[in-house]
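In: Give me a model of this one.
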Amino acid sequence: MNFQERKTQETNIRAGIRIYGTGSYSIDTKIAFFDHMLEAFSKHSLIDLELKCLGDIDVDYHHSVEDCGIVIGQLLRESIYPLNGVERFGNASVVMDEACVECDIDLSNRAFLFYDLARKDLDEKILQGAILDFNVELVEEWFRAVCMQSNISVHITLKRGRNLHHIIEASFKAFAVALRRALMRNSQISIPSTKGCL
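Out: Predicted structure coming up:
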């Protein structure tokens, strides 16, 4: 398992991942809903994840959520590249009751995030609201931090849904499954690019 630490005046994080694991996890950020989402990510990606975060959650959850994304993204980049012998592309649509979220991934070694969880039935430009005391706008901050640090291109789109918990959890699970599929080993593929490197 690869480990990273990040210490700032706002957070103190130690995290480790094993990308070809069993989906085992030990997660403690003191943010219950966020812990639940990271557990879902680990379980469905089959990436083993250990994470301990002490953050200034008395101020806001923003620093902890974003910095955890930074550290996880850095660990993914170190574990994935240089890319060799894997599918590279992954896709998943995950349903949770009335909600369905799709995620498309390219292990391109180029960072990009398209994030559209707008509830078009309510004509909202962004997903807004809170689950208990967790502001759902932080979900986009986590995904952006992961993508920018891991050099992964990710598109996350809400196909339908109304329940905030279902939508957010489906997005983490869709990302996890798409990433697992992109990382699937394929002996027929060496470097999955006509460029000769990724």
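
In: From here on, just use CA atoms for contacts and neighbour counts.
Out: OK.

In: List the contacts of the residue nearest the centre of the chain.
Out: Nearest residue to the geometric centre of the chain (C-alpha atoms, centre = their mean): F143, 5.3 Å. Contacts for F143 (C-alpha atoms under 8 Å, 6 or more residues apart in numbering) come out as G69, L113.

In: Would you do the same for the sequence below? I want to compare the two.
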Amino acid sequence: MASTAPRTGSVNRNTTETKIAIAVNLDGTGAYDVHTGIGFLDHMVEQFSRHSLIDVTMHVDGDLHVDQHHTTEDSAIALGQAISDALGDKAGIGRYGAAYSPMDETLSRVALDISGRPYLVWKAKFTQEKLGEWDTELIEHWFHSVAQSAGITLHMELLHGTNNHHICESLYKGFARAMRQAVERDPRKGSAIPSTKGQLGG
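Out: Got it, this is the predicted structure:
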């Protein structure tokens, strides 16, 4: 019989570049408390939390006087690690998720597999250098870092769209909806690992 206990994970990551405290609850309601020092990144992580129903607490003190790279990368690494911690052996999860995410003129497609084999296929681009104060070149890197640390095979594609804000938000919401499907427990699977190998990854 599958466990019904909430699946939670947390990470405290302290380096000379960033100090990070992150906690997640995969069986949450989409509650969030996010402070990274980068306003648009906060907004996107909040969208991820709300639409995945994964509760996220994320507090980051990074070296923004240098640039935004370390804060973006390290927060994504820690979030992925916290999700991996909460998933445990991944028993009973849906494992796969996919979503089309429309936002006005924009449409994105996201498909993922919590496989333990990290990989990112990225087919999206931005036509401006910043959203708010956030460098748009870091958006792909954020998803790459989450996929690597959480062990996710992640395919993200912008099908069409022109507004850079809409493009970014569509991708994050699509990722959230796909993650919601993938992490949810399937009662028909019970405590079985969703793989004929008996394990995920490796």
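
In: The residue nearest to the centre of the first structure -> the second structure?
Out: Here F143 of the first structure is matched to F143 in the second structure, going by TM-score structural alignment.

In: Now name the helix or strand holding its match.
Out: helix 137-150 (DSSP states H and E).

In: and what of N84 of the first structure?
Out: Per DSSP H and E: N84 of the first structure is located in neither a helix nor a strand.

In: Burial check on it, number of neighbours?
Out: Counted with other C-alpha atoms under 10 Å, residues neighbouring N84 of the first structure total 19.

In: ok, now D58 of the first structure?
Out: The number of residues packed near D58 of the first structure is 6, by other C-alpha under 10 Å.

In: Could you look up the SS state of it?
Out: coil (DSSP: H, G, I helix; E, B strand; the rest coil).

In: so how far is R188 of the second structure from the residue mapped onto it from the second structure?
Out: Structural correspondence for D58 of the first structure with respect to the second structure (TM-score structural alignment): H65. For H65 of the second structure, the distance to R188 of the second structure (C-alpha to C-alpha, to the nearest Å) stands at 51 Å.

In: which stretches of the first structure form strands?
Out: Taking DSSP state E, the strands of the first structure run over residues 2-7, 11-18, 25-28, 48-55, 89-96, 99-106, 112-116, 130-131, 134-135, 153-160.

In: quick one: the fourth one to strand 2-7, angle?
Out: Yep, that's strand 48-55 of the first structure we're talking about. Per axes from the mean of the first three to the mean of the last three C-alpha atoms, to 10 degrees, the angle that strand 48-55 of the first structure makes with strand 2-7 is 10 degrees.

In: So which bits of strand 48-55 of the first structure are buried?
Out: Within strand 48-55 of the first structure, the residues that count as buried by 16 or more other C-alpha atoms under 10 Å are D48, L49, E50, L51, K52, C53, G55.

In: Between all of those residues, which two are separated the most?
Out: D48 and G55 (22.2 Å; C-alpha to C-alpha).

In: what's the neighbour count on the nearest residue to E137 of the first structure once chain neighbours are set aside?
Out: The shortest distance from E137 of the first structure to any residue other than its chain neighbours is 6.3 Å, reached at Q128 (C-alpha to C-alpha, 6 or more residues apart in numbering). Close neighbours of Q128 of the first structure, defined as other C-alpha under 10 Å, add up to 14.
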